[in-house]
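S.K.: task: produce atomic coordinates for the following.
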Amino acid sequence: MKLPTRQPREAAPPGIVGTARVDRRTPTLLSRLEPGDIAVLDHLDMDRATAQRLVDAEVAAVVNASPFISGRYPSQGPKILVDAGITLVDSVGPESFRALKDGRSVRLHQGSVFAGDETVASGRVLDADLLNIELGDARSGMGSQLDSFTHNTSEFLRREQDLLLHGRGAPRLGTKMAGRPVVVVVPGPDHEDELKGLRRYLREQRPVLVAVDAGADALLAAGMKPDVVVMSSPNSADSDETRVSPKALRGAEDVVVLVDRGTGRTPMDSLERLGVRPLRFETGATAEDAGLMLASLGEASLIVAVGAHASLDDFLDRQRGGLASTFLTRLRVGATLVDARTVPALYAGRVRTWHLWLILLAGLVAVVAAIAVTPVGQQWLDDLSPHVSDLFDRVKGLLP
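M.R.: Coordinates of the predicted model:
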């Protein structure tokens, strides 16, 4: 009798296997990602904030229809993804969105995307070595980007000169800021850590809290309530960073809605249905910059920016029309603006009553010690010794 033989198991094809999540709109895609997914998007010059959210989503790989680094400037996002061990494939082209079906299981190997045995998209693998080369080339090409930035800055100043120079057009808030510190919370990759570092400062100084978009819910999650909420223009991309919960809106004393100049589109009706009476702020500035501007116009004694974008790389990495807005707003705010990361190093804390008692006690001990080594002190100690001994014996006799 012939015994059946076990057939050898076929080796699994090489590469990364995962569910494809496909969407041209990056904010929409980010809200649908699950661990192990392969994100398929179209995002030229991946910024740091988007990359961090992809890392937090624990994706297995990212396939980009556009280059992760175009060469215009050294975008910070790709390095965050590579350092997290996420496989990157870019330049697969816009036609990949027709071939790749959302929710389908795909395999990624050596820059090619397979659906079953069929190759549906191909691109370039961006590893650490190639990334370092491209970042170096991009740094040398920043001159042209800065020329464009200079032109946009002059145009923004021309349009917003009344606001920047004289404060005209800004809404009048019910929240009083004059002479008080103000903390402006902007949703960003580091805002949670920066808020934790400010706990002592927030507890002791009780500043006015201005939240920008989803920064309002970040404050609620940290156990604090925003005094002022600044909402982005309705024309801005709808994403998790621009959404604000009804609870945060109802709890704020002032809600400010930005409106692009020359447009009448506002979410006033929907906010009023929530019981919120928003203030209209017509400006081309970003919500982040509008929050800083309101604090400055309110004559805040100090403005602490949480989650804001401060460095030159941050300015360029944001890839937004608000670069000029951010630059000029920071010039307008001036020396009152402090980055949240520097506050823990500079703030020593409020002097408490027990601190004074401790100093007084230390001084008293020093005086007693100094007197004790003098002849007069020795005489006092000799006179007090019998009384102290009697007191000790009486206390000892009262004990069981």
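S.K.: drop to CA atoms for contacts and neighbour counts, all remaining ones
M.R.: Fine.
S.K.: for stretch 34-50, buried residues please.
M.R.: Neighbour counts over stretch 34-50 (16 or more other Cα atoms under 10 Å) mark 34, 36-50 as buried.
S.K.: correction: stretch 297-309
M.R.: 297-300, 302-309.
S.K.: helices of the stretch 151-300 of the chain, start to end?
M.R.: 161, 191-197, 199-205, 215-221, 246-251, 268-273, 287-297 (DSSP state H, counting those that start in this stretch).
S.K.: would you map the strands across the stretch 201-350 of the chain?
M.R.: In the stretch 201-350 of the chain, the strands defined using DSSP state E, counting those that start in this stretch lie at 208-212, 228-231, 254-259, 279-282, 302-306, 337-339.
S.K.: and of these, who's closest to residue 363?
M.R.: Of all those, strand 302-306 sits nearest to residue 363, with 35.7 Å by Cα to Cα.
S.K.: distance of residue 393 from residue 386?
M.R.: 11 Å (Cα to Cα, to the nearest Å).
S.K.: nearest to residue 149, of the buried residues of stretch 34-50?
M.R.: For these, the nearest to residue 149 is residue 45 (16.5 Å; Cα to Cα).
S.K.: isn't the closest one right up against residue 64?
M.R.: No - with contacts counted by Cα atoms under 8 Å, residue 45 stays clear of residue 64, the gap being 10.1 Å.
S.K.: state the distance from residue 159 to residue 319.
M.R.: Counting by Cα to Cα, the gap from residue 159 to residue 319 is 20 Å.
S.K.: also residue 388?
M.R.: For residue 388, the distance to residue 319 - Cα to Cα - is 78 Å.
S.K.: next one: stretch 110-125 to chain centre, how far?
M.R.: 35 Å (Cα atoms, centre = their mean, to the nearest Å).
S.K.: residues making contact with it?
M.R.: With contact meaning Cα atoms under 8 Å, 6 or more residues apart in numbering, stretch 110-125 is reached by 15, 87-93, 96, 99-100, 104-108.
S.K.: for this structure, what's the longest helix?
M.R.: Longest helix of the chain, by residue count under DSSP state H: helix 375-398.
S.K.: which outside residues touch that one?
M.R.: With Cα under 8 Å, 6+ apart, helix 375-398 has contacts from 371-372.
S.K.: can you report how many residues lie near the closest residue to residue 219 other than its chain neighbours?
M.R.: In space, and not counting its chain neighbours, residue 219 is closest to residue 225: 6.1 Å by Cα to Cα, 6 or more residues apart in numbering. If you count neighbours by other Cα atoms under 10 Å, residue 225 ends up with 22.
S.K.: does residue 225 touch residue 254 like I think?
M.R.: No - using Cα under 8 Å, residue 225 makes no contact with residue 254, being 11.9 Å away.
S.K.: structure for this one too, so we can compare:
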Amino acid sequence: MGKCSDTGMFACTATIAADRKTKQLCKRLQPRQIALVDHADVDEMAAHSLLEANVQAVINLSPFMTGTYPAEGASRLLEAGIPMYEVVGGHSSLVEELDGKRAAVSGDALLVHTDGQWRPVASVRAVTADEIAARRKEADDRLDDVLAAFIDNTLQFAEREKELFLHPLRKLPLVTRMANRHVVVVVRGRHYREDLRMLSSYIRECQPVLIAVDGGADALMECGYTPDLIVGDMDSISDRALCCGAEVVVHAFPDGSAPGRERVEALGLPYHLLPAPGTSEDVAMLLAYEEQAQLIVTIGSHSNMIDFLEKGRKGMASTLLVRTKIGPKLIDAKGVSQLYQPRWSWNWWALMIAATLVPVAAALAINPVARHAVQMWWMQWRSWAF
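M.R.: Sure thing, here's the model as predicted:
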């Protein structure tokens, strides 16, 4: 391939951080790096994670939006002004080849710096707002067909799996007690930060058991809380959160295999192994239910078609079955922050200022030293003013 030495026309130049799983990549992304992913239909949470990492640009081996369903990630990145490029013609090996390399985008070429030269390694094309809008319209037009297939798949798997959910989970010797208590199950889903802030008074006053599902532990710690229990396959949680002192339940497949067990053991943490069907958030809710929780509140949970399509699932059988079983005790607080946003008014400000001045005035009235100081200040001010 050819060489390029003129850097004046480069659209962006930085070190590439590459991974096939965006959530894994975001754990190690450094500010102003170029993110190289292989992520069709980038979801909103992935986009938020990339923005939080302060990426310079995102290069995708797959379409940012295929038009299958209205994924929101591409729109979020465009709104933030992040340049987006799609690699033309596959090149699946680029993830391994370019991770940690210095790269640049020039026109329709992706170049890498080796042996003192810029060498093109793939063709790319910039993704535009008009293109994403066209794909969004395509997704909206076919949404009814996608929904029909999603419902059919959900009901088919629900019929096959219902017996698994009728039986109780394996009994675990948990230290965390949930009987007759409120339990909050936190998933790192859409609007989780805002919802946690809205429920801060409830959490402070009721002191519920806090169950984190994988990365939900990081979400809780970001908001100043420490989880009591962590449930999941441990693929999206940080080591810091995993070692926070919470009791750990590793979610295993029904056959007992558990990819997350190796990581927990490598950190030297005690854990419980819980084989169960369904998603980890389903298991967390079932666990709280079977431990006789009085009320189960979910934050950031996945509960609709778009949520599950973004997770790569074609149906939501386990979630349907679990929510049907525990329904009377379940409150889904996802999106509660979007329901009402309190507004500050001049009346509120006046009340706050008055509430601040009352104890100050009281202290001045009963303290002779403070009273004398105020009198001296008043006399001095009058001498300046007149």
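S.K.: closest to residue 280 of the first structure out of the buried residues of stretch 34-50 of the first structure?
M.R.: residue 49 (28.0 Å).
S.K.: so what's that closest one closest to, chain neighbours aside?
M.R.: Distances taken as Cα to Cα, 6+ apart place residue 189 nearest to residue 49 of the first structure, at 5.5 Å, with adjacent residues excluded.
S.K.: swap in residue 299 of the first structure?
M.R.: That would be residue 178: by Cα to Cα, 6+ apart, it lies 4.6 Å from residue 299 of the first structure.
S.K.: one more: residue 226 of the first structure?
M.R.: Using Cα to Cα, 6+ apart and skipping residues adjacent in sequence, the residue nearest residue 226 of the first structure is residue 209, 5.0 Å away.
S.K.: burial count for the one you found?
M.R.: Residue 209 of the first structure, neighbours per other Cα under 10 Å, totals 25.
S.K.: just checking, it touches residue 183?
M.R.: Yes - between residue 209 of the first structure and residue 183 there is a contact at 5.1 Å, judged by Cα under 8 Å.
S.K.: which residues are in contact with both of these two?
M.R.: Counting by Cα under 8 Å, 6+ apart, nothing touches both residue 209 of the first structure and residue 183.
S.K.: the more surrounded of residue 388 and residue 319 of the first structure?
M.R.: The neighbour comparison of residue 388 of the first structure against residue 319 (other Cα under 10 Å) goes to residue 319, with 15 against 11.
S.K.: quick check: the aligned residue for the more buried one in the second structure?
M.R.: Matched to the second structure by TM-score structural alignment, residue 319 of the first structure sits across from residue 312.
S.K.: which parts of stretch 365-380 of the second structure are buried?
M.R.: Going through stretch 365-380 of the second structure with 16+ other Cα under 10 Å, nothing comes out buried.
S.K.: can you pull the contacts of residue 297 of the second structure?
M.R.: 182-185, 330-333.
S.K.: quick one: which of the residues you listed is nearest to residue 20 of the second structure?
M.R.: residue 185 (28.3 Å).
S.K.: that closest one and residue 81 of the second structure, how far apart?
M.R.: Counting by Cα to Cα, the gap from residue 185 of the second structure to residue 81 of the second structure is 34 Å.
S.K.: the two: who's more crowded?
M.R.: residue 185 (29 against 11).
S.K.: does that one touch residue 296 like I think?
M.R.: Yes - judged on Cα under 8 Å, residue 185 of the second structure makes contact with residue 296 at a distance of 7.2 Å.
S.K.: now for the two: what residues contact both?
M.R.: Common neighbours of residue 185 of the second structure and residue 296 (Cα under 8 Å, 6+ apart) are residue 285.
S.K.: show me which of the contacts of stretch 110-125 of the first structure are buried.
M.R.: Buried among those (16+ other Cα under 10 Å): 87-92, 96, 100, 105-108.
S.K.: switch those over to JSON lines; also include secondary structure.
M.R.: Converted to JSON lines, these look like this (DSSP: H, G, I helix; E, B strand; the rest coil):
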{"residue": "87", "secondary structure": "strand"}
{"residue": "88", "secondary structure": "strand"}
{"residue": "89", "secondary structure": "strand"}
{"residue": "90", "secondary structure": "strand"}
{"residue": "91", "secondary structure": "coil"}
{"residue": "92", "secondary structure": "coil"}
{"residue": "96", "secondary structure": "helix"}
{"residue": "100", "secondary structure": "coil"}
{"residue": "105", "secondary structure": "strand"}
{"residue": "106", "secondary structure": "strand"}
{"residue": "107", "secondary structure": "strand"}
{"residue": "108", "secondary structure": "strand"}
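S.K.: of those, which pair is most distant in space?
M.R.: Going by Cα to Cα, the pair spanning these furthest: 91 and 105, at 20.8 Å.
S.K.: which SS class is residue 120 of the first structure?
M.R.: On the three-state scheme (three-state DSSP), residue 120 of the first structure is labelled strand.
S.K.: trace it over to the second structure, please.
M.R.: Using TM-score structural alignment, residue 120 of the first structure lines up with residue 121 in the second structure.
S.K.: then residue 278 of the first structure?
M.R.: Applying TM-score structural alignment, one finds that residue 278 of the first structure aligns to residue 271 in the second structure.
S.K.: can you tell me how far the residue nearest to residue 234 of the first structure when sequence neighbours are not counted is from residue 180 of the first structure?
M.R.: The shortest distance from residue 234 of the first structure to any non-neighbouring residue, by Cα to Cα, 6+ apart, is to residue 266 (6.3 Å). According to Cα to Cα, residue 266 of the first structure and residue 180 of the first structure sit 31 Å apart.
S.K.: can you name the residues that contact the residue nearest to residue 219 of the first structure?
M.R.: 209, 216, 219, 248, 251-252.
S.K.: what's the local residue count around residue 175 of the second structure?
M.R.: Residue 175 of the second structure has 9 neighbours, counted by other Cα under 10 Å.
S.K.: how many neighbours does the closest residue to it other than its chain neighbours have?
M.R.: Of all residues not flanking residue 175 of the second structure in the chain, residue 247 sits nearest, at 7.6 Å (Cα to Cα, 6+ apart). By other Cα under 10 Å, the residues close to residue 247 of the second structure number 20.
S.K.: what of residue 121 of the first structure?
M.R.: There are 23 residues near residue 121 of the first structure, going by other Cα under 10 Å.
S.K.: before we move on, the earlier item: and residue 365 of the first structure, which of the helices of the stretch 151-300 of the first structure is closest to it?
M.R.: helix 199-205 (30.6 Å).
S.K.: buried sites along that closest one?
M.R.: Quick answer for helix 199-205 of the first structure (16+ other Cα under 10 Å): 200-202.
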